[in-house]
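Peer 1: quick one, structure for this:
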Amino acid sequence: MLAIEPFAGGHGKIGARYQLVADNLSAHLKLDPKLSKRTVQERFTLLLDEFKQNDQAYRKKTGVAKNYEEHKQLLLDLSDRIRDVKAMKTDEKQKKKDKEDILQTQGAILRELAVKRRSKRDAATEESKQDSSSAPSTESAIVSGSTRDSSSGNYSGTSNRKNSKTAKAAQDGSLAAYLEQQVMSHHEDNALLEQQLKLMKQKGEEEALRWDREFAFKSKKLELAERK
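Peer 2: Below is the predicted model of the structure:
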C-alpha cells in the first residue's frame, strides 16, 4: 500500500492503483477468486478509521504516542502519508487558482486599455477628418476672396494672411490631438507595467509564505517523529 499509494493518484487513477494493490495481494496470498479493488479499498478505509480513533483516544488520555506493533506502525505511516498528500493537493489547487486569478486580472486590464485606446484613436481620427474637411473650405475662401479683390482691383493681403493662419491653426490642432493621444497611450502602458509588477510582487510574497508554512509543517512532523 505504501509503495503504490492509491490515495495519491490523480483524477481517474485511484481505482487503477487500488486494482494493482488487489492483484498484488491476491498473488501473494494465492487467493482464488482474486480480491476486487472495491474490497481492498473498503477494508483499508475501515482499518485506517479504526486506528485513527484508537490512536486519538490514547493520545488524549496519556498525552504521548505509544509504541505500536508492526502493522499498526504501518497504519500510522499510511495515515501520515495520506495527510501529507492531502496537504500537497490542497496547495497545488491554491497555486492553480492564484495563477488563474492573476491571468484573469491581467486580461481584464488589457481589455480595458484596448477599449480606451480604440475610443481615443477613433476620436482622433474623427477630429482629423473634420479638420481635413474644413481645410478646403478655408482655401476656397482664400481663393474666392482673392478673386473678388482682384476683380475689383482691390486685393487685400491682410485677409489672405488671416485665412492662412486659420488653416494652419486647424492643422496644429490635429497634430496636438495626435500627440496627446500618444502621451496617453504611453501613460497607459506604464500603468499596465506597474500593475503587472504589483501582481508579480504579490505572487512572490504568497509563494514565500507558502514555503514558510510548509517548512514549519515539516519541522513539526520531524519533531513528532523524534519523540516517538
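
Peer 1: switch to C-alpha atoms for all contacts and neighbour counts from now on
Peer 2: Fine.

Peer 1: host element of S137?
Peer 2: Secondary structure assignment for S137, by DSSP states H and E: helix 70-151.

Peer 1: ditto for E206
Peer 2: If you go by DSSP H and E, E206 is part of helix 157-227.

Peer 1: follow-up on the earlier one: now the angle from the helix holding S137 to helix 157-227?
Peer 2: Between helix 70-151 and helix 157-227, the angle comes out at 180 degrees (axes from the mean of the first three to the mean of the last three Cα atoms, to 10 degrees).

Peer 1: sorry, back to before: counting by contacts, list what the helix holding E206 packs against.
Peer 2: Contact analysis of helix 157-227 by 3 or more Cα pairs under 8 Å, 6 or more residues apart in numbering; DSSP states H and E lists helix 70-151 as its packing neighbours.

Peer 1: go through stretch 110-122 and flag the buried ones.
Peer 2: Buried residues in stretch 110-122, defined by neighbour count with 16 or more other Cα atoms under 10 Å: L113, R117, K120, R121.

Peer 1: quick one: residues in contact with it.
Peer 2: Stretch 110-122 has contacts (Cα atoms under 8 Å, 6 or more residues apart in numbering) with Q181, S185, E188, L192.

Peer 1: next, the structure of the following sequence, for comparison with the previous one:
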Amino acid sequence: MMSPFYQPSAHPTDRGPSMNSANGRKIYPFHPSAEEIDIEVVAHHLANANRWNGATQHKQFRSRISFSVAEHSVLCAKFMVEHLDRPDLELEALLHDAPEYMTGDMIRPVKHHPTVHAIMKPIEDLADLAFAKRFNLAYPFPPEIKIADGAVCAAEFRQIVPHAADDPSDMLLPETLCAPYEIAMLSAYEAKEYFLDAFEVAMNRRRHFANPPDTL
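Peer 2: Next comes the predicted model:
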C-alpha cells in the first residue's frame, strides 16, 4: 500500500518525508499516525484547499472565487442527515475528504488517471485508515458517502463552476441527485469555523449511536 515513490528504510523510526502543518508540527503523509491527527489542523488545511482546481465563481458576489474542501465537507454531512436520513454516518460524511488536509484536492481527471491513481490511492488509503482509527469511522466508507458527495458536487457544478450551457457533464442531467443547498463560498476563516462547528455537532450526535469515537 506504500507509494512507489517512497521506500522506507530499515530503520524502525523512519517515517519518510514530512510536511509542515498549521500548528507547527510535522505531518508524515507516507506514515500517518491516528494519534497525531488534530481536528483544528485538519479544518485549517481543508479551509485553505480549493475544490475544482480553483475554477469557481460565485454568481452574485464577484469577490468570492474560492470554494473550500471544508465547506464541501460540511454540506455533505448536512445532506447525509437531512436527506439520506443517516445521522449515524454524519461524521463519516464530514471526514470523507479529510486526508486532503495532507495532499490538497487534486482535480479528478488527474487524480483518476491510472498512472497517478496508482501512486495517490495508497497514500489516501493510509490516511483514511488513520482517520477511521482516530474517530472509529465505518470504513471502507458505505455507499451513502458517495451519494452525498455526488449530490453536493452536482450543486457546486450547477451554481459556482462556469461551464457552457451544452456541457455534457452528467452533473447537469435531470436525474442527477442534487443537494438543495446554496453554495456560499465562505472565506477560508469562515469555512474553518463552519467545519469545526459541524464537527462538534457530529461528535455530539455520534454519542447516540453504537460506535462513538474512542477518543475525543
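
Peer 1: TM-score for the pair, please.
Peer 2: The TM-score (TM-score structural alignment, normalised by the length of the second structure) is 0.20; 69 aligned residues with a Cα RMSD of 5.3 Å.

Peer 1: mind picking the two most distant members of the contacts of stretch 110-122 of the first structure?
Peer 2: Using Cα to Cα, those reach their maximum pairwise distance at Q181 and L192, which is 16.5 Å.

Peer 1: other SSEs contacting the helix or strand harbouring S73 of the second structure?
Peer 2: Using DSSP H and E, S73 of the second structure sits in helix 69-82. On a contact count with 3+ Cα pairs under 8 Å, 6+ apart, helix 69-82 of the second structure meets helix 39-48, helix 90-95, helix 143-160, helix 188-206.

Peer 1: between the longest one and helix 39-48, how many degrees?
Peer 2: With the same axes, to 10 degrees applied, the angle from helix 188-206 of the second structure to helix 39-48 works out at 130 degrees.

Peer 1: report the buried residues of helix 188-206 of the second structure.
Peer 2: A188, A191, K192, E193, Y194, F195, L196, A198, F199, A202, M203, R206.

Peer 1: gap between the fifth one and P122 of the second structure?
Peer 2: The reference is to Y194 of the second structure. Distance of Y194 of the second structure to P122 of the second structure, given as Cα to Cα, to the nearest Å: 29 Å.

Peer 1: one more: the third one?
Peer 2: K192 of the second structure sits at a distance of 27 Å from P122 of the second structure (criterion: Cα to Cα).

Peer 1: what does the last one give?
Peer 2: As defined by Cα to Cα, R206 of the second structure lies at a distance of 28 Å from P122 of the second structure.

Peer 1: again with the first one
Peer 2: The span separating A188 of the second structure from P122 of the second structure equals 28 Å under the rule Cα to Cα.

Peer 1: buried set for the biggest helix by length in the second structure?
Peer 2: Secondary structure assigned by DSSP state H gives helix 114-135 as the longest helix of the second structure. Residues of helix 114-135 of the second structure classed as buried: 119-124, 126-135 (neighbour count, 16+ other Cα under 10 Å).

Peer 1: helices and strands around it, which ones?
Peer 2: Contacts defined by 3+ Cα pairs under 8 Å, 6+ apart place helix 114-135 of the second structure against helix 108-111.

Peer 1: kindly tell me how buried Y18 of the first structure is, as a neighbour count.
Peer 2: Number of residues near Y18 of the first structure (other Cα atoms under 10 Å) recorded here: 23.

Peer 1: quick check: closest non-adjacent residue to it.
Peer 2: Once flanking residues are discounted, Y18 of the first structure sits nearest to K37: 5.1 Å by Cα to Cα, 6 or more residues apart in numbering.

Peer 1: my guess is that neighbour contacts G15. True?
Peer 2: Yes - contact criterion Cα atoms under 8 Å: K37 of the first structure and G15 qualify, at 7.0 Å.

Peer 1: spit out the contact partners of the nearest residue to K72 of the first structure once chain neighbours are set aside.
Peer 2: Leaving aside its sequence neighbours, K72 of the first structure sits nearest to F51 (Cα to Cα, 6+ apart; 7.4 Å). F51 of the first structure makes contacts with K72, L75, L76, as judged by Cα under 8 Å, 6+ apart.

Peer 1: mind listing what's buried in stretch 179-199 of the first structure?
Peer 2: Using 16+ other Cα under 10 Å as the test for burial, stretch 179-199 of the first structure gives Q181, S185, E188, L192, Q196, L199.
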